[in-house]
Each structure stands twice: as structure tokens, then as C-alpha cells.
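Participant: Need the 3D shape of this:
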Amino acid sequence: MAQAMVTTSTNAKKVNDPTPVKTLEVLEVLASVNGGMGVTEISRALNLSKSTVHRILTALVERQYVLKDETSRRYRLGFKLLLLSSQVLDSLELRQIARPELVELANKSRETVHLVWLEGDEGVYVEKIDTPETIGLLSRVGKRVPLYSTAVGKTMLAFMEDKRLASYLARVKLTPVTPNTITDPIMLKEHLVRVRQQGFALDCEENRLGVICVAAPIFHSNGQVIAAISISGPEFRFPVARAQELGPVVREAALRISKKLGFIQGF
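Facilitator: A predicted model of the protein is given here:
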């Protein structure tokens, strides 16, 4: 028997996405069975109309989250979901690998230390070690931050491929977060060249007034920048000069983490 051809229907017409909840329900019901399901089966299982199910599946197939077997007319989960899940697993693994270095930086600086994961056009706090001092920072794991106005973000932008950086600058509006935020794309690119040269970035009250930060990038084994670590503190206790002094320390800590992930190059 000839093997059925599985396609992603890339030529399908664009459709309006249905509600997110219904879309998630379709993904969940497909995950609950082996061998895939047809439109009628999904419709009955979720008590949705066939037209609604078909619209949802068309959108998911276009984005490769679902694959359609053109012979059997059945749908199953696509491999793109593995990419999303692997990113989550990578971030969890990174936390375990990075934590000893974060603790050492926290002990050395006595300031707040963060591990930030690169996700799309933003950074996401995935680990935090608080300062032992009375006054700390109001940050939390799970919080998202801009790339262009933060030390962690700028150090990741600085080590992106040129094409990816150009796409980011064309897509993201550089809105001022504080009066110190760099909002001119040309100036930001010039700034990133200097960041790349020294291997770490400073945030001089660019994302929050009164807060100074120094950060360095973390690389995966494939050479792609995936995260950053940072030391942050209030300006009265953690001035720019102190952040600059700790820049090489943060850079070396980030490089040690990168090497544990399989990265074999240096800055």
C-alpha cells in the first residue's frame, strides 16, 4: 500500500483566526488521540460546527501547527509544536545550569541578579536572585521587558545575526521608556556595535529611572544568542562606574554558562 502523503497546505487561502479558546480546544483534542481526526470527529467531540472547525484547522495548517493527510483527510499535530515545547524545556534547563553562576554574581555584587530568556521581540525573566540589601528591585519571574531599553535586551540584540536585528528594528517602534531610552534606530545600532566589542551592555536608567544594570549574553551550542544574565541595582548604591567595573565579570559568567550549553567560541 502506498504511504499517504502528508502536506501542510501552504497554498491554502488566508482566513480569519477563530477565538483562541476554540483553537486551543482543537489542539487539545488532537493531542488526545493517535492517528489524527477528521473534521466531523472534531466537530462532534467539541460540539462545534463543521465550518468553525474547518476554519480553525485551516489557520493551524497554514502555520504548520497541524498537518493534514490529503489522502485520509485527517488532521494531526504538527512538528512546529515541538519547537515551542523545546524552547520551554531549554529555558528550564538553562535555569538549572545558570543558577550557580547567578548565585556567585549575587554574592559578589550584593545586588539583584536576573536570568532573562529571549522570546520573540521581548525578554522574559526566568530566574531572579534578590539583593540582601533593604532596598531591592520590583521585578518578578515571568515579567516581560523590551529589548531596546534594557541591558539584557541590548546585549542580546548586539549578538543577533544582522538579518534578524534588521527585522527587529523594522518591526519594533522604539518608544521612550525614560528620557534616557535610545529611540533612534541608527544610534541604537551604533550603540550595539560598542556592546558587541566589549561583550556586555549597560542600562543607564534607560528602562527605569534610578536603576542601573549590566548584562552579558548567553549562547546556545549553535551559536545563537538565547538569553542574558544581569546585575541590577539602584543608582545611589550601584552607580554606572560600578556596573562598568563588573561588566567583564558578568561577561565571563555568561560565557561559562554558554560553554555548559555546548557553545565553543568566545566573544
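Participant: Please make it C-alpha for all contacts and neighbour counts, starting now.
Facilitator: OK.
Participant: separation between the most centrally placed residue in the chain and residue 89?
Facilitator: Against the mean C-alpha coordinate of the chain, by CA atoms, centre = their mean, the closest residue is residue 119 at 1.4 Å. Using CA to CA, to the nearest Å, residue 119 is found at 13 Å from residue 89.
Participant: Please apply the same query to residue 214.
Facilitator: 26 Å.
Participant: can you check residue 185 too?
Facilitator: With CA to CA as the criterion, residue 185 and residue 89 are 33 Å apart.
Participant: More neighbours: the two, which one.
Facilitator: The residue with more neighbours, out of residue 185 and residue 89, is residue 185; 16 against 11, by other CA atoms under 10 Å.
Participant: Isn't the more buried one up against residue 169?
Facilitator: Yes. Between residue 185 and residue 169 there is a contact under CA atoms under 8 Å: 6.7 Å.
Participant: The residue nearest to residue 223 when sequence neighbours are not counted sits in which helix or strand?
Facilitator: Once flanking residues are discounted, residue 223 sits nearest to residue 263: 6.4 Å by CA to CA, 6 or more residues apart in numbering. According to DSSP states H and E, residue 263 maps onto no helix or strand at all.
Participant: okay, now residue 263: neighbour count?
Facilitator: For residue 263, using other CA under 10 Å, the count is 18.
Participant: Relative to residue 140, how far out is it?
Facilitator: 28 Å.
Participant: ok, longest helix in the chain?
Facilitator: helix 80-109 (DSSP state H).
Participant: Tell me how far that helix lies from the chain's centre.
Facilitator: 12 Å (CA atoms, centre = their mean, to the nearest Å).
Participant: before we move on, what about stretch 117-135?
Facilitator: 13 Å.
Participant: what residues does that stretch touch?
Facilitator: Contacts to stretch 117-135, defined as CA atoms under 8 Å, 6 or more residues apart in numbering, come from residues 91, 95, 102-103, 106, 110-116, 136-137, 140-147, 152-153, 156, 168, 172, 226-228.
Participant: From those residues, list just the buried residues.
Facilitator: Among the contacts of stretch 117-135, those classed as buried by 16 or more other CA atoms under 10 Å are 91, 95, 102-103, 106, 110-116, 144-147, 152-153, 156, 168, 226-228.
Participant: quick one: which of those residues sit in strands?
Facilitator: Those of those mapping onto strands are 112, 113, 114, 115, 116, 144, 145, 146, 226, 227, 228, per DSSP state E.
Participant: Find the pair from the residues you listed with maximum spatial separation.
Facilitator: Maximum pairwise distance in those, criterion CA to CA, is 20.7 Å, between 112 and 226.
Participant: here's the other one to compare against:
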Amino acid sequence: MQSKNKTVMRSMEILNLFINHAKLTFNEIIELSGIPKTSVYRMLQSLEEMALIDKDQHGKYSLGILFLRFGHLVSERIDIRQVALPSMEKVHKATGEAVNLIIRDGDESVYIEKLQSIQPVRLYTTIGRRSPLYAGACPRAILSFLPAQEREDYLARVELIPYAKGTISTMEALRHSISEARNRGYTKSFSELEDYTAAIAVPIFDHRGDVVAALSVAGIETNYTEETLDDFIALAKEAAAEVSLKLGYSDS
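Facilitator: Predicted structure coming up:
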């Protein structure tokens, strides 16, 4: 049993090399893994037979087709709400503020999970609520990290309709906000969807590096001071990074 476990662990060490390397030669695998040559040879043969590893005409190894099939199954079956909920609960416990999770649906965002604020005055956001991608910290966290061409196509067709006194109303201001978000890694809003409310939000990425959701901390504007904002941002970033990691994202 111990011998079998050791073989499995060493095989995983070899497979893990391909997280950061698209292709590797036999000698590179030996050098990077530190596993004896004869053991690497036997394990590569077995991994090839199981379609977990593929060898091209130049003798270089890469992940096999089976991983692609498994990858599609995993991505199709992941419930992002269930993945994100534990991280959201930690933020909620630490802040007492509302914590929201949204995804994109066309040119809109949809709230798919919310933990209600424990504050006496609460925001009017419900699961299923829709908002335009340009308005509010959470929707704009998705917009800001879309691929450049996709983002530009959206900006070319969107009409900036005001929802509250702080809604972004000019394309110049929207572009500035997007640029700022991409530099800082988060978005913030004040009275954009409702008057006297505020939020900060962080994007969530999947295994391909695509933005698939956003997580926000939201509440009454008076609670979002210089003293509290840094804490809220740090907590939201940590939570979003946890969820992204669970979805297979790597920023390396």
C-alpha cells in the first residue's frame, strides 16, 4: 500500500509540473521533479497509456486529452455560489456589512447570492436583481476585467442611464473608473444604484483567467470612511482570491 501511494504521489508531482509548463522533455521532467530516471520512465509510460500524458513527434510531453474532457466536466458542474459562500461568510462575519455575489448576463449583472447586513439600515438588493454593468461597484468589477475588445464593444453600445445621484454619467468618467479598477484590482462606488449607499468589489476569475463573477461588500455610505475602506478592500480581495483559486485560477 505504501509503495502504491508513493507511486501515485510521484505521478502527481510529474502532472503538477505541467501547471507552469506547456511541454517538457524527458530530461526536463527528471530535472524538475528530482525523481530517478527509471521511475520517471515507468510513470510516463503508465500516464501515456491512461491518456493523462501525451507525447509529440519531437519527444516532448504535455497533458493528455483526458484532462480536457475532465476540465469541461468540472467547469460545467461547478456551482459558483456554493464555492463562494464560505468565503462570503467570513467577510460578513468580519464586517457586518452586506456581501453580494454577482455574475454577468449579457449587458447586465445578476445577483445570485447575498448575505444581509446586520446594520439597522439595510440595502435594497435581492437575489435575482439585475443591474447594468457600468453602474455599481460589483457590476463594474466584471466590466473592468472583461477582455479588451469585449469591453470596447460594450462601451460603444451602452447608454449611461442615471439610477441615483452618483451614477457614472459620462464615458470619460466610466473609462477612468475602469482604468483605476484594473490598476488597483478592485472597484468602489458611492450612491450609484441607490442614494446614500456605498460598495467595494473585487473580480473573481476562473481557470482560464476569465472574469466570471464579482464579490462586493456594500452598505450605507456613512460606514465607508477612510478608516473602514482599507479593511473592507483587504477582506474582499482575500475572499475573491480564495474563490478564484477554487475555480482553478492562477495568477503566476
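Participant: Work out the TM-score between the chains.
Facilitator: Once the chains are laid over each other, their TM-score by TM-score structural alignment, normalised by the length of the second structure reads 0.66; 179 aligned residues with a CA RMSD of 2.0 Å.
Participant: What is the nearest of the ones in strands among the buried ones among the contacts of stretch 117-135 of the first structure to residue 180 of the first structure?
Facilitator: Of those, the one sitting nearest to residue 180 of the first structure (CA to CA) turns out to be residue 146, at 14.2 Å.
Participant: counterpart of the closest one in the second structure?
Facilitator: Aligned counterpart of residue 146 of the first structure in the second structure: residue 132 (TM-score structural alignment).
Participant: just residue 128 of the first structure next, same as before
Facilitator: Aligned by TM-score structural alignment, residue 128 of the first structure pairs with residue 114 of the second structure.
Participant: Surely its match forms part of a strand?
Facilitator: Yes. Looking at residue 114 of the second structure with DSSP: H, G, I helix; E, B strand; the rest coil, it is inside a strand.
Participant: residue contacts, the closest residue to residue 200 of the first structure other than its chain neighbours?
Facilitator: Counting by CA to CA, 6+ apart, residue 200 of the first structure lies nearest to residue 216, which is 4.5 Å off, once chain neighbours are set aside. Residue 216 of the first structure makes contact with 151-152, 155-156, 199-201, 228-230, 247, 250-251, 254, according to CA under 8 Å, 6+ apart.
Participant: Residue 216 of the first structure maps to what in the second structure?
Facilitator: Residue 216 of the first structure maps onto residue 202 in the second structure, by TM-score structural alignment.
Participant: Quickly note the distance from its match to residue 151 of the second structure.
Facilitator: 17 Å.
Participant: still on that earlier bit, so the match of residue 128 of the first structure versus residue 210 of the second structure, what's the distance?
Facilitator: 22 Å.
Participant: Looking at those two, which one has more neighbours?
Facilitator: residue 114 (23 against 15).
Participant: The counterpart of residue 177 of the first structure in the second structure: neighbour count?
Facilitator: In the second structure, the residue matched to residue 177 of the first structure (TM-score structural alignment) is residue 163. Neighbours of residue 163 of the second structure under the rule other CA under 10 Å: 18.
Participant: Nearest spatial neighbour of residue 163 of the second structure, chain-adjacent residues omitted?
Facilitator: residue 193 (5.3 Å).
Participant: Tell me the residue in the first structure aligned with the one you found.
Facilitator: Counting by TM-score structural alignment, residue 193 of the second structure lines up with residue 207 in the first structure.
Participant: does that match sit in a helix, a strand or a coil?
Facilitator: Residue 207 of the first structure - assigned by three-state DSSP - is coil.
Participant: is it true that it touches residue 183?
Facilitator: No. Counting by CA under 8 Å, residue 207 of the first structure stays clear of residue 183, with 11.7 Å between them.
Participant: So for these two, which sits in the more crowded spot?
Facilitator: The residue with more neighbours, out of residue 207 of the first structure and residue 183, is residue 207; 24 against 16, by other CA under 10 Å.
Participant: Could you say which helix or strand holds residue 188 of the second structure?
Facilitator: strand 187-190.
Participant: In that strand, which residues are buried?
Facilitator: So strand 187-190 of the second structure, judged by 16+ other CA under 10 Å, has buried residues 187, 188, 189, 190.
Participant: any idea how far residue 56 of the first structure is from residue 188 of the first structure?
Facilitator: From residue 56 of the first structure across to residue 188 of the first structure, the span is 40 Å (CA to CA).
Participant: Residue 215 of the first structure too?
Facilitator: Note on residue 215 of the first structure: its distance to residue 188 of the first structure, by CA to CA, is 16 Å.
Participant: The first structure: which residue goes with residue 215 of the second structure?
Facilitator: For residue 215 of the second structure, the residue aligned by TM-score structural alignment is residue 229.
Participant: ok, now how distant is the closest residue to that match other than its chain neighbours from residue 231 of the first structure?
Facilitator: Closest residue in space to residue 229 of the first structure, ignoring its immediate chain neighbours: residue 115 at 4.5 Å, by CA to CA, 6+ apart. Using CA to CA, one obtains 9 Å as the distance from residue 115 of the first structure to residue 231 of the first structure.
Participant: Residues that sit against both of the two, list them.
Facilitator: With CA under 8 Å, 6+ apart, residue 115 of the first structure and residue 231 have no common neighbours.
Participant: Spell out the secondary structure type for the match of residue 177 of the first structure.
Facilitator: Quick answer, by three-state DSSP: residue 163 of the second structure is coil.
Participant: What of the one 3 residues further on?
Facilitator: Three-state call for residue 166 of the second structure (three-state DSSP): coil.
Participant: from what I can see it touches residue 196, true?
Facilitator: No. With contact defined as CA under 8 Å, residue 166 of the second structure does not reach residue 196; the gap is 9.0 Å.
Participant: These two: which is more packed in?
Facilitator: residue 166 (19 against 16).
Participant: Now do the contacts for that one.
Facilitator: Residue 166 of the second structure neighbours (CA under 8 Å, 6+ apart): 190, 191, 192, 193, 195.
Participant: ok, the last one to residue 222 of the second structure distance?
Facilitator: What that stands for is residue 195 of the second structure. 11 Å.
Participant: related to what we said a few turns ago, once aligned, what mean separation remains between whatever helix or strand the residue nearest to residue 200 of the first structure lives in and the second structure?
Facilitator: Per DSSP H and E, residue 216 of the first structure falls inside strand 211-219. Here strand 211-219 of the first structure, set against the second structure after superposition, deviates by a mean of 0.5 Å using mean CA distance after the TM-score superposition for the first structure.
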